[in-house]
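1. Sharing a model that was predicted from the sequence below.
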Amino acid sequence: MKTTIDDLKFIDIPKIIDHRGNISVIENDVLPYDIKRVYYLYDVPSGAVRGGHAHKNLYQCLIALSGSFDVLLNDGVNEIRITLNKPNKGLLIPNAIWRELEDFSSGSVCLVLASDVYKEEDYIRDFHDFKSYKAY
């Protein structure tokens, strides 16, 4: 299946409003896959760019737990920039989509929920290799 930026989806994460502070819960029915790996980016220096790769099989959901950041996405033909800034909204990125994260606000935290454990062979780390992979 050839994925495109049209396959990106926003995930609404349930939000329980309470005057003492809100809670958002991610359970099995929120994402279309089982979560196998969780990690987060924080203390990203001003001007730094994270990501810069695509995955052959892995799906990811990115959530701005705090602050904001931009996600640049490319499907080999089209490109889009999405700003994430709400802790109850996730961006579901399917496999074979190039991503770069930039413009992190001070104190921002990006939570990543991945469909599989870390496997180096799943990464495409060179954009030209990615374009060749998408041309299959």
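-> Cool, got the structure.
2. From here on, just use CA atoms for contacts and neighbour counts.
-> Fine.
3. show me where this structure has strands.
-> Applying DSSP state E to the chain gives strands spanning 9-12, 15-16, 23-24, 37-42, 50-55, 60-66, 69-74, 79-84, 89-93, 98-102, 109-114, 123-124.
4. Next, the residues that contact stretch 12-24 from outside, please.
-> Stretch 12-24 is contacted from outside by Val25, Ile26, Val30, Pro87, Asn88, Lys89, Gly90, using CA atoms under 8 Å, 6 or more residues apart in numbering.
5. Put this next to the previous one:
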Amino acid sequence: MIERIKLPKIEDRRGNLSVLEKDIVPFEFKRVYYLYDVPSGASRGGHAHIEQNEFLIALSGSFDVVIHDGNNTQTYTLNKPDEGLLIPNGYWRELHDFSSGGICLVLASAVFIEADYIRDFEAFLQFKKQ
């Protein structure tokens, strides 16, 4: 199930600090990457994972995450560095409307394996019917 997860936020007049520890993200992450300098009007994602789980955080700026579960579509706006979006395997995701300076941090439960990706939406719908 898609879930927003609030991250600990330690507020300080010198600046805030948020922490990612293994008991906060509900899977062991094996890969961390980030998206940045996404041009206006461009989209990222456009795939689903068979096995991999992901946790997305807007480190800076904002962007929309459009999730499709095979039947319904839901849009989540990420714009807080102390909140993440858990996307379990089996969900189609697209990232849109990056603000200027928007940065998306992704924690993934697996290293990159191309065979884990479903990159065709019709193939995704067939996968969901199985």
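-> Now that the structure is in, tell me what you want to look at. Please read these numbers as outputs of a predicted model, since none were measured by experiment.
6. Can you calculate the TM-score here?
-> The TM-score (TM-score structural alignment, normalised by the length of structure 2) is 0.99; 130 aligned residues with a CA RMSD of 0.5 Å.
7. re earlier: looking at the contacts of stretch 12-24 of structure 1, which two lie furthest apart in space?
-> Farthest-apart pair in the contacts of stretch 12-24 of structure 1 is Val30 and Pro87; separation 14.0 Å (CA to CA).
8. So between the two, which is more surrounded?
-> The neighbour count for Val30 of structure 1 versus Pro87, taken as other CA atoms under 10 Å, is higher for Pro87 (21 against 14).
9. That one corresponds to which position in structure 2?
-> Alignment note (TM-score structural alignment): Pro87 of structure 1 maps to Pro81 of structure 2.
10. swap in Ser132 of structure 1?
-> Using TM-score structural alignment, the partner of Ser132 of structure 1 in structure 2 is Gln126.
11. how near is its match to Ile118 of structure 2?
-> 11 Å (CA to CA, to the nearest Å).
12. do the same with Ser62 of structure 2
-> Counting by CA to CA, the gap from Ser62 of structure 2 to Ile118 of structure 2 is 26 Å.
13. Now do the most centrally placed residue in structure 2 against Val65 of structure 2, distance only.
-> When CA atoms, centre = their mean is applied to structure 2, the residue found nearest the centroid is Leu56 (3.3 Å). Noted for Leu56 of structure 2: a distance of 9 Å to Val65 of structure 2, by CA to CA.
14. can you check Asp37 of structure 2 too?
-> The gap separating Asp37 of structure 2 from Val65 of structure 2 is 17 Å, by CA to CA.
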